[in-house]
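Engineer: Here is my input; please provide its structure:
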Amino acid sequence: MTGSITSIRQARNTHEAEGDQSSHALPYALAATTLEHAETHIRFQDIGKTYSGEQGPVRALHGIDLVVRKGEIFGIIGRSGAGKSSLLRTINRLEQPSEGQVLIDGEDIGRYGTSELVALRRRIGMIFQHFNLLSAKTVRQNVELPLKVAGVPRQERQQKVASLLKLVGLENKHDAYPAQLSGGQKQRVGIARALVHDPDILLCDEATSALDPETTQAILALLRDINRSLGLTIVLITHEMEVIREICDRVVVLECGAIVEQGPVWRVFGDPHHDVTRTLLSPLQQTLSDDLKAHLLTQPLRQNDALLLELRLNGTNSREPDLGLLFSALGGQLTLVKSAIQRLQGRTVGHLLVSIRHSPHAQEELIKRARRIFDDVEVLGYVAAD
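Structural biologist: Below you'll find the predicted structure:
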């Protein structure tokens, strides 16, 4: 990464050599265990939010009970209007809950007066979907502005800005204007600006939604590196499950202002319980191609037609998709139609599609044998012989 992160890592490696190990430096299974026992950073207690509308009150949030742990990357996902932005903005009190409490480090921030609120917001950085940069100011001036408003001396401001621009990989763009930057570069400026007060919480409001897939990956890698190197707690909202998969430790799914599902990313992806979660995941888990759907039979027409099975791994066991064992167990002519297996947080999740012809076993026996190797098995139909 950049020189700034490298220097932070070198310092951290020194601490680790002395026995002070960060969970992010450990293998995932151990790091996840460490996060499970990390202290609570943000707590939502029975949060509700109601807005006034022309047709009467609009309930945006209700009954939100949630804990975000110190040092984790926590995702909030849901469809448009689910309440994601309303919930995120209660953390820095850009939104005041109608009911309940938001506690940060055990303190009820709803009781804060003006000076305490100013101090709180300096501890919480925020980056936005559309960057929110001032077009008439240079990159340096955009990043420097919060420090200038806070009365930080000029030399200290300049040093801080130089360090942050190096951190986000824009050390050669100090004097560029936003119009001269790509979308990814603009978001890097936004990230640098969000870090000027050395926050311990970083809020990301659809931070990658306006970016192309390649740039999205680069920004997510930067956020992950910042989280691991600086120990920030990151809370992000998105409607993109790909973002949750790439970066988050845990995720909560909102629908109509309420929590419908939450848990570690591997569990939510591997075994989604709610229809909304399954709908959000469906673009990532397309099982059948249109061509295959069009030719799929509900019953075999000829002896040669192949049985089509979906075999799933949900991450709850330490199983791996052992194809050799599968071929031996099912017998006959086995064809791998599609594989969508991935490793998430040290666990194997996903599915395989296989077709079987001329097996010596009846269908019930085939399913029974497949379930010894996979967590779930579903008959999708039959594929006509060529």
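Engineer: use CA for all of it now, contacts and neighbours both
Structural biologist: Will do.
Engineer: surely Asp205 meets Ile127?
Structural biologist: Yes - counting by CA atoms under 8 Å, Asp205 touches Ile127, with 6.2 Å between them.
Engineer: Please, which helix or strand holds Ala192?
Structural biologist: helix 183-194 (DSSP states H and E).
Engineer: who does that helix touch, helix- and strand-wise?
Structural biologist: Here helix 183-194 touches strand 124-128, helix 139-149, helix 154-167, helix 213-230, going by 3 or more CA pairs under 8 Å, 6 or more residues apart in numbering; DSSP states H and E.
Engineer: hmm, 7 Å instead?
Structural biologist: In terms of contacts (3 or more CA pairs under 7 Å, 6 or more residues apart in numbering; DSSP states H and E), helix 183-194 is packed against strand 124-128, helix 139-149.
Engineer: Name the residues that touch the helix or strand just after it?
Structural biologist: On the C-terminal side of helix 183-194, the nearest following helix or strand under DSSP H and E is strand 201-205. Contacting residues not belonging to strand 201-205 are listed as 123-129, 232-237 [CA atoms under 7 Å, 6 or more residues apart in numbering].
Engineer: For these, give me JSON lines that also has distance to Leu309 and neighbour count.
Structural biologist: Formatted as JSON lines, the entries for the contacts of strand 201-205 read as follows, by distance: CA to CA, whole Å; neighbours: other CA atoms under 10 Å:
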{"residue": "Arg123", "distance to Leu309": "52", "neighbour count": "18"}
{"residue": "Ile124", "distance to Leu309": "49", "neighbour count": "21"}
{"residue": "Gly125", "distance to Leu309": "48", "neighbour count": "24"}
{"residue": "Met126", "distance to Leu309": "46", "neighbour count": "23"}
{"residue": "Ile127", "distance to Leu309": "44", "neighbour count": "24"}
{"residue": "Phe128", "distance to Leu309": "43", "neighbour count": "19"}
{"residue": "Gln129", "distance to Leu309": "41", "neighbour count": "16"}
{"residue": "Leu232", "distance to Leu309": "44", "neighbour count": "21"}
{"residue": "Thr233", "distance to Leu309": "42", "neighbour count": "24"}
{"residue": "Ile234", "distance to Leu309": "40", "neighbour count": "26"}
{"residue": "Val235", "distance to Leu309": "38", "neighbour count": "22"}
{"residue": "Leu236", "distance to Leu309": "37", "neighbour count": "26"}
{"residue": "Ile237", "distance to Leu309": "35", "neighbour count": "25"}
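Engineer: Now show me the structure for the sequence below, then we'll compare the two:
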Amino acid sequence: MTRKVSIALDAMGGDIGPAVVIPGAAIALERHPDALFVIHGHEAECLPLLDKYPALKAVTTFHHADVAVKMDDKPSVALRQGRWKSSMWRALEAVKKGEADVAVSAGNTGALMAMAKFCLRTMAQVDRPAIAAIWPTLRGESIVLDVGATIGADARHLVDLAIMGSAMARVVFGIEKPSVGLLNVGVEEIKGVEEVKTAGRMLREGGFPHLAYEGFVEGDDIGKGTVDVVVTEGFAGNIALKTAEGTAKQLAAYLRAAMSRTLMAKIGYLFAKGAFDALRDKMDPRKVNGGVFLGLEGIVIKSHGGADATGFATAIDIAYDMVRHDLMAKIRDSLEASFRGPNPDVAAAGPETLP
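Structural biologist: As a prediction, this is how the structure comes out:
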């Protein structure tokens, strides 16, 4: 019999907190009846809500937490004041202690990353963790990382991102050898900053058995779905993510305005309603909510702070899948295989040692 998946939740995270987290968990439980929950939050706010969902309450262990990390707290302040007491820290600690398989929070991203690094530590072969996002594309979906965990990256870190992103793609998409591209200002090998060009040489020459390096990709290739995994550093990745979110909202506003401008437009909308509903469903950010922290000794999922219950349930879905399909083992396997490949010297090299 397959063992159950235990999911730790930071109930106080996000713009709304328990009023989203607990109903979201109830939705996720309907989809994953073999899930167990370990919820950390303020009992006065959480327990009355939990009483409304008997099925969820039956599979939940609840722990009171005195402190809730604020969305505008600086990471250093949150780490200093919220360690050992906050719902965010205790959800992460549940993973560290083996009480849960994965932690999910909609809280302050910087604080969550700082606490996760301090509590769980990074994997031995990874210098810095990353946040990976599932990105809707014309082909279906791709994985983009890093979308904001750390600013700047040397060539070795970009290679680590490619390895970890390909491991996640194996879990999410079921592809044995995902295609990987490095985000750049052009596809020609002479273009781009030195770190990106060096990372390209390392990926091309290093012999990485669990990924297929396709070369450089440009910004418009993300939406096209040119590759399964797009690799960039956190500054550019976060800008790309926020630009895509803003563009989707802009297009939705344009469509609403155009469809209500004239009587003929309204009639046309009625005839095309099915197509517009399909477009709205495709662009629904709730269906791709949940960034995966990669490179830690444990799995952490970051939900959008403004997500509703449906969106938070999607983040839990991702958490469930990462555990059920053994993301950690796949990352470790990919990292180890990369140093056993046909050219391990190149795989392990830093940019200063490459020609």
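Engineer: TM between them?
Structural biologist: Put the two chains on top of each other and the TM-score (TM-score structural alignment, normalised by the length of the second structure) is 0.27; 168 aligned residues with a CA RMSD of 7.1 Å.
Engineer: Let me have the helices and strands packed on helix 183-194 of the first structure in CSV, extended by distance to Ala306 of the first structure.
Structural biologist: What follows is these, written out as CSV (distance: least, CA to CA, whole Å):
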stretch, distance to Ala306 of the first structure
strand 124-128, 51
helix 139-149, 61
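Engineer: Go through those and name the closest to Arg278 of the first structure.
Structural biologist: Across these, Arg278 of the first structure has its closest neighbour in strand 124-128 (26.9 Å, CA to CA).
Engineer: Between strand 201-205 and the closest one, find me the angle.
Structural biologist: Interaxial angle, strand 124-128 of the first structure versus strand 201-205 (axes from the mean of the first three to the mean of the last three CA atoms, to 10 degrees): 20 degrees.
Engineer: Strands along the second structure, start to end?
Structural biologist: Counting by DSSP state E, one finds strands in the second structure at the ranges 5-10, 35-41, 60-64, 102-105, 130-136, 141-145, 179-183, 212-217, 229-231, 291-294, 299-302.
Engineer: how about these in JSON lines, adding mean neighbour count?
Structural biologist: As requested, the strands of the second structure are arranged in JSON lines below (neighbours: other CA atoms under 10 Å):
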{"stretch": "strand 5-10", "mean neighbour count": "27"}
{"stretch": "strand 35-41", "mean neighbour count": "24"}
{"stretch": "strand 60-64", "mean neighbour count": "17"}
{"stretch": "strand 102-105", "mean neighbour count": "29"}
{"stretch": "strand 130-136", "mean neighbour count": "24"}
{"stretch": "strand 141-145", "mean neighbour count": "27"}
{"stretch": "strand 179-183", "mean neighbour count": "26"}
{"stretch": "strand 212-217", "mean neighbour count": "20"}
{"stretch": "strand 229-231", "mean neighbour count": "31"}
{"stretch": "strand 291-294", "mean neighbour count": "26"}
{"stretch": "strand 299-302", "mean neighbour count": "27"}
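Engineer: Could you give the number of residues near the spatially closest residue to Ser4 of the first structure that is not a sequence neighbour?
Structural biologist: Ranked by CA to CA, 6 or more residues apart in numbering and with sequence neighbours excluded, the top spatial neighbour of Ser4 of the first structure is Leu167, at 5.1 Å. Here the count is done by other CA atoms under 10 Å, and Leu167 of the first structure has 21 residues near it.
Engineer: thinking Leu167 of the first structure is in contact with Thr6, fair?
Structural biologist: No - under the criterion of CA atoms under 7 Å, Leu167 of the first structure lies out of contact with Thr6, with a separation of 9.1 Å.
Engineer: got a list of what Phe62 of the second structure touches?
Structural biologist: Applying CA under 7 Å, 6+ apart, one finds that Phe62 of the second structure lies in contact with Val38, Ile39, His40.
Engineer: Now flag whichever of those residues is closest to Phe276 of the second structure.
Structural biologist: Closest approach between the contacts of Phe62 of the second structure and Phe276 of the second structure, by CA to CA: Ile39, at 38.0 Å.
Engineer: and the next element down the chain from the strand or helix carrying Glu16 of the first structure?
Structural biologist: Counting by DSSP H and E, the secondary-structure element that holds Glu16 of the first structure is helix 3-17. Read in the C-terminal direction, the helix or strand following helix 3-17 of the first structure is helix 28-36, with elements assigned using DSSP H and E.
Engineer: Check which element follows that next one along the chain.
Structural biologist: Scanning the chain past helix 28-36 of the first structure towards its C-terminal end, the next helix or strand to appear is strand 40-51 (assignment: DSSP H and E).
Engineer: circling back: between the helix holding Ala192 of the first structure and strand 124-128, how many degrees?
Structural biologist: Angle, helix 183-194 of the first structure to strand 124-128, by the same axes, to 10 degrees: 160 degrees.
Engineer: now helix 183-194 of the first structure and helix 213-230, what's the angle there?
Structural biologist: 20 degrees.
Engineer: Enumerate the positions of helix 183-194 of the first structure that are buried.
Structural biologist: Gly183, Gly184, Gln185, Lys186, Gln187, Arg188, Val189, Gly190, Ile191, Ala192, Arg193, Ala194 (16 or more other CA atoms under 10 Å).
Engineer: Pick out whichever of these sits closest to Tyr28 of the first structure.
Structural biologist: Proximity to Tyr28 of the first structure was ranked across these by CA to CA; first place goes to Ile191, at 25.9 Å.
Engineer: Would you check how far apart that closest one and Leu220 of the first structure are?
Structural biologist: Distance, Ile191 of the first structure to Leu220 of the first structure, by CA to CA, to the nearest Å: 11 Å.
Engineer: With Leu281 of the first structure instead?
Structural biologist: Taking CA to CA, one finds Leu281 of the first structure at 19 Å from Leu220 of the first structure.
Engineer: picking that back up, just put the strands of the second structure in a markdown table and tack on distance to Ala94 of the second structure.
Structural biologist: As requested, the strands of the second structure are exported to a markdown table (distance: least, CA to CA, whole Å):
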| stretch | distance to Ala94 of the second structure |
| --- | --- |
| strand 5-10 | 7 |
| strand 35-41 | 8 |
| strand 60-64 | 11 |
| strand 102-105 | 8 |
| strand 130-136 | 20 |
| strand 141-145 | 26 |
| strand 179-183 | 33 |
| strand 212-217 | 36 |
| strand 229-231 | 30 |
| strand 291-294 | 16 |
| strand 299-302 | 11 |
